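1. give me a 3D structure for the following:
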Amino acid sequence: MRRYFADTVAQIVFSTIVGAFVEIVVAGLTPWQSMGVRLAAIPVILFVGRPYGIYRDWLFAVTAGNSNQLKAAAVDTVANISFQIPIYCVLLAINGATIPQIVSASGSIVVISALSGRPYGLYLVWCRKLFGVSDTPS
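-> Down below sits the predicted model:
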């Protein structure tokens, strides 16, 4: 249960900060639209926060990804992009973003995800330690 909370809290905090920045500054959503997306994301994250952690752990296990920092960064980046983008597009659509806004935000979030994949992975490891769970799958 602590692993669920660690993974979920990490994803809520990190995605709120990064997502709101991209939505407002890059994609041109209004603050109200962004707030709607961020609020809609919380229940989704409650459902997918831990599965993302499991998916990330699995990618590390099958690639032996933590053997060096470059490989770990690549695994975190692939995990972040491949898991988050489809969910993000649905949230944008549900909250009234237009197709051009979805394309812009998604294109931007791919870049942001590539840049933030490893920082998020490190943040997730830190949150797991904060919650008293190891970073190895259980």
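
2. going forward, measure contacts between C-alpha atoms and count neighbours the same way
-> Noted.

3. I109: what's it in contact with?
-> When contacts are counted by CA atoms under 8 Å, 6 or more residues apart in numbering, I109 is found next to G19, V22, I85.

4. where along the protein do the helices fall?
-> 2-21, 31-63, 69-94, 99-130 (DSSP state H).

5. and the shortest one, what other elements does it pack with?
-> Put plainly, it is helix 2-21. helix 31-63, helix 99-130 (3 or more CA pairs under 8 Å, 6 or more residues apart in numbering; DSSP states H and E).

6. to check against the first, give me the structure of this:
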Amino acid sequence: MSFSGSARFRQAAADMFAMVVFSFIAGMAIEIFVSGMSFQQSLASRTLSIPVNIIIAIPYGLFRDWVLRKSQHISKRSWMKKLADMFAYVTFQSPVYA
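-> Predicted coordinates:
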């Protein structure tokens, strides 16, 4: 699949924005409600995680797109897309957090 430079830039920007926002919200919820961190501690942690999320957003987006394309060979149903999306997130993010 070939993208123009403009389309690649928009895709990369969308991947970065989505990764930062999702990780900020989900990470903060986990840190406060599961880990017992204070709001201030979690806010500091999430703020420091923004550069890491920006760096890994593009490789993750490419990996996720690849996993979703491969999953379409198994089934085109919506549950397969959801399962593939979850698989991509867990397999890509686990080493990052380890």
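
7. hmm, back to that, pipe the helices and strands packed on helix 2-21 of the first structure into CSV and attach distance to T8 of the first structure per row.
-> Shown next, in CSV, are these (distance: least, CA to CA, whole Å):
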stretch, distance to T8 of the first structure
helix 31-63, 4
helix 99-130, 9
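
8. circling back: just among the contacts of I109 of the first structure, which is most surrounded?
-> G19 (22 neighbours; other CA atoms under 10 Å).

9. quick check, that one in contact with R38.
-> Yes. Applying CA atoms under 8 Å as the test, G19 of the first structure and R38 come out as touching, 7.5 Å apart.

10. can you add distance to A79 of the first structure and give the contacts of I109 of the first structure back as CSV?
-> Listed next are the contacts of I109 of the first structure as CSV, based on distance: CA to CA, whole Å:
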residue, distance to A79 of the first structure
G19, 17
V22, 19
I85, 10
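
11. which among those gets closest to S108 of the first structure?
-> V22 (7.1 Å; CA to CA).

12. aligned to that closest one, what sits in the second structure?
-> Correspondence of V22 of the first structure to the second structure, assessed by TM-score structural alignment: I30.

13. burial measure for V125 of the first structure, as a count.
-> 19.

14. for S108 of the first structure, see how far away it is.
-> As for V125 of the first structure, its distance to S108 of the first structure is 25 Å (criterion: CA to CA, to the nearest Å).

15. do Q69 of the first structure as well
-> 25 Å.

16. and the two? Which one has more around it.
-> S108 (16 against 11).

17. which ones are touching the nearest residue to G27 of the second structure once chain neighbours are set aside?
-> Leaving out its chain neighbours, the residue that sits closest to G27 of the second structure by CA to CA, 6 or more residues apart in numbering is R46, at 7.0 Å. R46 of the second structure makes contacts with S23, F24, G27, M28, as judged by CA under 8 Å, 6+ apart.
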